[in-house]
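1. 3D model of this:
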Amino acid sequence: MSAVLQAQALSIGHGRRCVAQGLNFALATGEVLCLLGANGGGKTTLLRTLLGLLAPLAGEVSCGGQNVAAWPRAAFARHVGYVPQAHAGLFAFTVEDVVLMGRAARVGRFSAPSAQDRRIALQCLELLGVGHLRRSVYTAISGGERQLALIARALAQEPALLVMDEPTASLDFGNQIRVLQHIERLRAAGMTVLMTTHQPEHALRVADRIALLGGGRLVAIGAPHATATPAALAALYGVSEAAVAASLGSACWAEEALA
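-> The predicted structure is shown next:
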């Protein structure tokens, strides 16, 4: 069976500047893979390359066994949902309209969204607990609420693969928990998820595997507790192992690692 998404000997960057190289990994159906790495390490560049928004400097990205560059963009948009980091937006669309944009690849070129499209958009908003914002202006709501709207927009695409760039970064504690719970539900439903995060505890909670990106290469990839160890995270982020263990809670870490 072909991998849902696969990178082979992949080099990424901007122009002639290489950010990371020799990247090899694949996602299986229903897997949640979390990518950890310091700021500027290439996480967002990697996601944009995997999505075909940036051309690889070398190597290949394939989705469902086909080179991403060969996919018709409308078909790719139906297959892969993307949640970027929250942004302010430029136009005064309602939140419902922003989420409806996720239906664009499933609506005819000259067709308006149907009642079914609107039902799906509202269901996605309600699923994330922000259905009451449907008529609010997207540019007037908080950064955390905008992030939830972007997640709802991606879910409205009904994708097989969901790519999320730091989906909890601008959320308060309660909404972080809600998003993590939803990712767990998506995994249980068989959706494949690739996400970046700066919070190892989030990755440890939801991931089937964790990948560490640093120093221009994929440092490690594997089972969560075997990969995101205090020693590995200390080296990745340039802090002491004791500080990492204290932040994560060493007693809880040890208990979970032995479970």
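
2. use CA for all of it now, contacts and neighbours both
-> OK.

3. how about the strands of the protein, start to end?
-> Taking DSSP state E, the strands of the chain run over residues 5-14, 17-27, 32-36, 58-63, 66-67, 80-83, 161-165, 192-196, 209-214, 217-222.

4. Packing partners of the longest helix along the chain?
-> What stands out as the longest helix in the chain, according to DSSP state H, is helix 173-188. Using 3 or more C-alpha pairs under 8 Å, 6 or more residues apart in numbering; DSSP states H and E, the elements in contact with helix 173-188 are strand 192-196, helix 200-206.

5. same thing but at 6 Å, please
-> Packed against helix 173-188, as judged by 3 or more C-alpha pairs under 6 Å, 6 or more residues apart in numbering; DSSP states H and E, are no other helices or strands.

6. Could you tell me the angle between that helix and strand 32-36?
-> Going by axes from the mean of the first three to the mean of the last three C-alpha atoms, to 10 degrees, helix 173-188 is angled at 130 degrees with respect to strand 32-36.

7. List the buried residues of helix 173-188.
-> Within helix 173-188, the residues that qualify as buried are 175-176, 178-180, 183-184, 186-187, counting by 16 or more other C-alpha atoms under 10 Å.

8. Quickly check the residues you listed for the two that are furthest apart.
-> N175 and R187 (18.4 Å; C-alpha to C-alpha).

9. Ends of stretch 242-256, what's the gap?
-> Terminal residues of stretch 242-256 are spaced 18 Å apart (C-alpha to C-alpha, to the nearest Å).

10. can you list contacts of it?
-> P230 (C-alpha atoms under 6 Å, 6 or more residues apart in numbering).

11. Now do the buried residues in that stretch.
-> For stretch 242-256, burial by neighbour count (16+ other C-alpha under 10 Å) applies to 244-245, 253.

12. Redo these as JSON lines? Include distance to P200.
-> Formatted as JSON lines, these follow (distance: C-alpha to C-alpha, whole Å):
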{"residue": "V244", "distance to P200": "10"}
{"residue": "A245", "distance to P200": "11"}
{"residue": "W253", "distance to P200": "11"}
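
13. Please generate a structure for the following sequence too, so the two can be compared:
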Amino acid sequence: MDGVSHAPRTVEEVFSDFKGRRAGLIKALTMEVDKFYQLCDPEKENLCLYGLPNEAWEVNLPVEEVPPELPEPALGINFARDGMQEKDWLSLVAVHSDSWLLSVAFYFGARFGFGKSERKRLFQMINDLPTVFEVVTGTVKQSKDQPAAHNNSSKSKSSGNMQPRQSVPQPKGVKISPPHKEEGESGEEEEEDEQGATLCGACGDNYAHDEFWICCDVCERWFHGKCVKITPAKAEHIKQYKCPSCSTKRARV
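-> Sure thing, here's the model as predicted:
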């Protein structure tokens, strides 16, 4: 719903705007599903889901002026809420959200005269990120086996401040990212490649060996500890971890 009074003008600024809006949409469709679900009451008027540059989101009526300052998201997402399975409805909203994100980014590109090379660079930067749909549905490979593939024991853990190869007993049922190999150790490059393919189920960013991660025992997706507000100390007392999305779904059922 925000205007373009401070519109981005460079490829980097447009991409930063894209990432902020994308993060807000992913938050609505994964971390704050219950709140989003309640706001999309089919009894209300046509509603849209907006991602904001500051990584926030809102459900609101479409703007009144025609044409709008920015491309508008899909209209009336609330009407389909009770007519289909929740996961299918969220997937549908995610697909439309991806389309909207691209339209906003390339609207800025057109408005500020991006040339062929700039448009290509912008698309490549965007394409390096998983789509909102991929994050919401888990179709991007976020297998719990990827971070644990190079760990001899699935019951060892490591956070960013632990020394490489140091193993500590892990709470039963809780899977946490493994230590990385030391420099010069064989297979290091292959390990880093596989770790890089693992994406956070909340923000969609890549795995990094210096960050604390935790795996949901229900959907088996990995999350940054900071994204789901879990610290290594808290993880010590969790027997079975459920991410916010799985917890809210279970509570609603």
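
14. What would you report as the TM-score here?
-> Superposed pair, TM-score by TM-score structural alignment, normalised by the length of structure 2: 0.28. Supporting alignment: 123 aligned residues with a C-alpha RMSD of 6.2 Å.

15. for the buried residues of helix 173-188 of structure 1, which one is nearest F25 of structure 1?
-> Closest approach to F25 of structure 1 among the buried residues of helix 173-188 of structure 1 (C-alpha to C-alpha): R187, at 19.0 Å.

16. Using a markdown table, lay out the buried residues of helix 173-188 of structure 1 together with distance to V193 of structure 1.
-> Listed next are the buried residues of helix 173-188 of structure 1 as a markdown table, based on distance: C-alpha to C-alpha, whole Å:
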| residue | distance to V193 of structure 1 |
| --- | --- |
| N175 | 19 |
| Q176 | 16 |
| R178 | 16 |
| V179 | 13 |
| L180 | 12 |
| I183 | 8 |
| E184 | 10 |
| L186 | 8 |
| R187 | 8 |
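
17. on that earlier part again, let me know which of the strands of structure 1 is tucked in deepest.
-> strand 32-36 (a mean of 26; mean count of other C-alpha atoms under 10 Å).

18. can you state the direction angle for that strand and strand 192-196?
-> Using the same axes, to 10 degrees: strand 32-36 of structure 1 against strand 192-196 is 10 degrees.

19. list the helices and strands strand 32-36 of structure 1 packs on?
-> By 3+ C-alpha pairs under 6 Å, 6+ apart, strand 32-36 of structure 1 packs against strand 192-196, strand 209-214.

20. need the ones you listed in TSV with distance to L150 of structure 1, can you?
-> Formatted as TSV, those follow (distance: least, C-alpha to C-alpha, whole Å):
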stretch	distance to L150 of structure 1
strand 192-196	14
strand 209-214	24
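
21. Show me the one of those strands that comes nearest V99 of structure 1.
-> Judging those by C-alpha to C-alpha, what sits closest to V99 of structure 1 is strand 192-196, at 19.2 Å.

22. who does the closest one touch, helix- and strand-wise?
-> Against strand 192-196 of structure 1 (3+ C-alpha pairs under 6 Å, 6+ apart) you get strand 32-36, strand 161-165.

23. Can you check which of the ones you listed gets nearest to P200 of structure 1?
-> Nearest of those to P200 of structure 1, taken as C-alpha to C-alpha: strand 32-36 at 7.3 Å.

24. Give me the angle between that closest one and strand 161-165.
-> Here strand 32-36 of structure 1 runs at an angle of 20 degrees relative to strand 161-165 (the same axes, to 10 degrees).

25. Strand 32-36 of structure 1 versus strand 17-27: what angle between them?
-> Put simply, strand 32-36 of structure 1 runs at 160 degrees to strand 17-27, going by the same axes, to 10 degrees.

26. if we can go back for a sec, go through the helices and strands packed on strand 32-36 of structure 1 and name the closest to A149 of structure 1.
-> Nearest of those to A149 of structure 1, taken as C-alpha to C-alpha: strand 192-196 at 16.8 Å.

27. what angle do that closest one and strand 209-214 make?
-> Using the same axes, to 10 degrees: strand 192-196 of structure 1 against strand 209-214 is 30 degrees.

28. Select, out of the helices and strands packed on strand 32-36 of structure 1, the one closest to A9 of structure 1.
-> Of all those, it is strand 209-214 that lies closest to A9 of structure 1, at 14.5 Å by C-alpha to C-alpha.

29. Could you name the helices and strands sitting against the closest one?
-> Packing contacts for strand 209-214 of structure 1, counted by 3+ C-alpha pairs under 6 Å, 6+ apart, involve strand 32-36, strand 217-222.

30. Let me know which of these is the nearest to A152 of structure 1.
-> A152 of structure 1 sits nearest to strand 32-36 of all these, at 18.2 Å, using C-alpha to C-alpha.

31. circling back to that earlier point, put together JSON lines for the strands of structure 1, with distance to L46 of structure 1 on each row.
-> Putting these into JSON lines (distance: least, C-alpha to C-alpha, whole Å) gives the following:
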{"stretch": "strand 5-14", "distance to L46 of structure 1": "6"}
{"stretch": "strand 17-27", "distance to L46 of structure 1": "8"}
{"stretch": "strand 32-36", "distance to L46 of structure 1": "10"}
{"stretch": "strand 58-63", "distance to L46 of structure 1": "10"}
{"stretch": "strand 66-67", "distance to L46 of structure 1": "16"}
{"stretch": "strand 80-83", "distance to L46 of structure 1": "13"}
{"stretch": "strand 161-165", "distance to L46 of structure 1": "10"}
{"stretch": "strand 192-196", "distance to L46 of structure 1": "10"}
{"stretch": "strand 209-214", "distance to L46 of structure 1": "10"}
{"stretch": "strand 217-222", "distance to L46 of structure 1": "11"}
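
32. out of those, nearest to L122 of structure 1?
-> Per C-alpha to C-alpha, nearest to L122 of structure 1 of those: strand 80-83, 17.2 Å.

33. Now R121 of structure 2. Nearest residue, chain neighbours left out?
-> Leaving aside its sequence neighbours, R121 of structure 2 sits nearest to V11 (C-alpha to C-alpha, 6 or more residues apart in numbering; 7.6 Å).
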